[in-house]
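>>> After the sequence you'll find the predicted model.
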Amino acid sequence: MIEISLGKMVLLALIALIVLGPEKLPAAARTAGALMRRVRSGWDNVRAEVERELEIEEIRRTARDAAARAEAVQNELKDGLTKVHEPLGQVVAEVKAPVAAESAQALESTEVPEEPGASMQAELPLGEPPEKPAGGSPHEHN
C-alpha cells in the first residue's frame, strides 16, 4: 500500500483546503475516506484471494508429491514381492513335481476298490429281498 506520513497528510490537507474551500472540505474528506475504505477493502479482498489460491496450489503440490511418493513405495513393494515370489514359486514347483509323480505312480499301481456292497447288489436279482442266513444269529428272538 501507499504509505503516507504525517507531514504528507498535513500538506495534502492544506492543499485541499485552498482548492476546495472550507465549505466543501468536510464533504470531500468524507468522500475521500469512503473511497479509501473501498480501495483498501478491494485490495484486502484481492490479497486474500491470491493467498487462498496460493494455499490451494501448495496443497495440490503437496498432494501430488505425496501421491508420487506413495506410488514409488507401492512399486518398491511390488518389486520386493516379485523378488520373493519368484524363488518361492520355483521351490513350490520343485516340491510339487516329485509329489505329483509319486501320486501318479501310486494311482497307476493300485486298483480302485469298489464301493462296499456293490458286489452284493450286482449278484442279487432285482425285486427279491436278500435271504436270511440259515441257523439265525444268537441275538435273534423267535
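Everything's here; your move.
>>> all contacts plus neighbour counts: C-alpha atoms, from now on.
Will do.
>>> which helices and strands does the one helix or strand residue 106 maps to pack with?
Using DSSP states H and E, residue 106 sits in helix 6-109. Helices and strands touching helix 6-109, by 3 or more Cα pairs under 8 Å, 6 or more residues apart in numbering; DSSP states H and E: there are none.
>>> Which strands and helices lie in contact with the next helix or strand after that helix?
Downstream of helix 6-109, the first helix or strand assigned by DSSP H and E is helix 118-123. For helix 118-123, not one helix or strand is in contact under the criterion 3+ Cα pairs under 8 Å, 6+ apart.
>>> thinking again about what came up before, can you give me the offset of the helix holding residue 106 from its chain's centre?
Relative to its chain's centre, helix 6-109 lies at 18 Å (Cα atoms, centre = their mean, to the nearest Å).
>>> another structure for you, compare them:
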Amino acid sequence: MIDISLTKLLLLAVVALIVLGPERLPHAARTAGALLRRMRSGWDSVRAEVEREIQAEEIKRTLRETAENARATHDSVREDIRAAGAGIRETGEQVRHTFTETQVARTEPREPDPALDMLPLKNDSHDRT
C-alpha cells in the first residue's frame, strides 16, 4: 500500500498540530482513524468480492472443460458402438449368407462323391481276435 516512514509520520503530526491546534487535534485524529477503518473495511470487502468472482469464474471454466471432455468421451463411445454394430451386422450377413448357401447346397441334387459321402474306416486291429 502506501509506504510512510516514521519521519514522514512525525512531520505530518507536527503540521497537523500547527494547523489544527491542540484542542481540535484529538477529534481530527479520531475522525481520520474512523475514515481509515472504513476505507480499509471497504477495500477488504471489494477485495473479497473480487476473489469470490475470480473463484466463481474458475469454477465455471472447470465445469465447461469437464462438460467438453464428457461430450468428447460420449461422442467417442458412441462412434465405437456404431463401429461395433456395423461389425456385428457384417458378421450377421456373412453367417446368413453361409447358412443360405448351405441350405441351397443340401436341397440341390448332386452326383455322389465317395470322398465327401463316405466316412473313413477305422483301423480296429485289436478288435479282431
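Received, thanks. Given the structure is predicted, the values throughout are model-derived calculations rather than measurements.
>>> What's the separation between residue 50 of structure 2 and residue 44 of structure 2?
With distances taken as Cα to Cα, to the nearest Å, residue 50 of structure 2 is found 10 Å from residue 44 of structure 2.
>>> same deal with residue 103 of structure 2?
As for residue 103 of structure 2, its distance to residue 44 of structure 2 is 87 Å (criterion: Cα to Cα).
>>> same deal with residue 16 of structure 2?
Separation of residue 16 of structure 2 from residue 44 of structure 2 (Cα to Cα): 28 Å.
>>> Looking at those two, which one has more neighbours?
Counted by other Cα atoms under 10 Å, residue 16 of structure 2 and residue 44 do not tie: residue 16 has more neighbours, with 16 against 12.
>>> Would you confirm that that one contacts residue 23?
No - using Cα atoms under 8 Å, residue 16 of structure 2 is not in contact with residue 23, being 11.5 Å away.
>>> Find the residues that touch each one of these two.
By Cα atoms under 8 Å, 6 or more residues apart in numbering, residue 16 of structure 2 and residue 23 have no common neighbours.
>>> Many thanks, have a good one.
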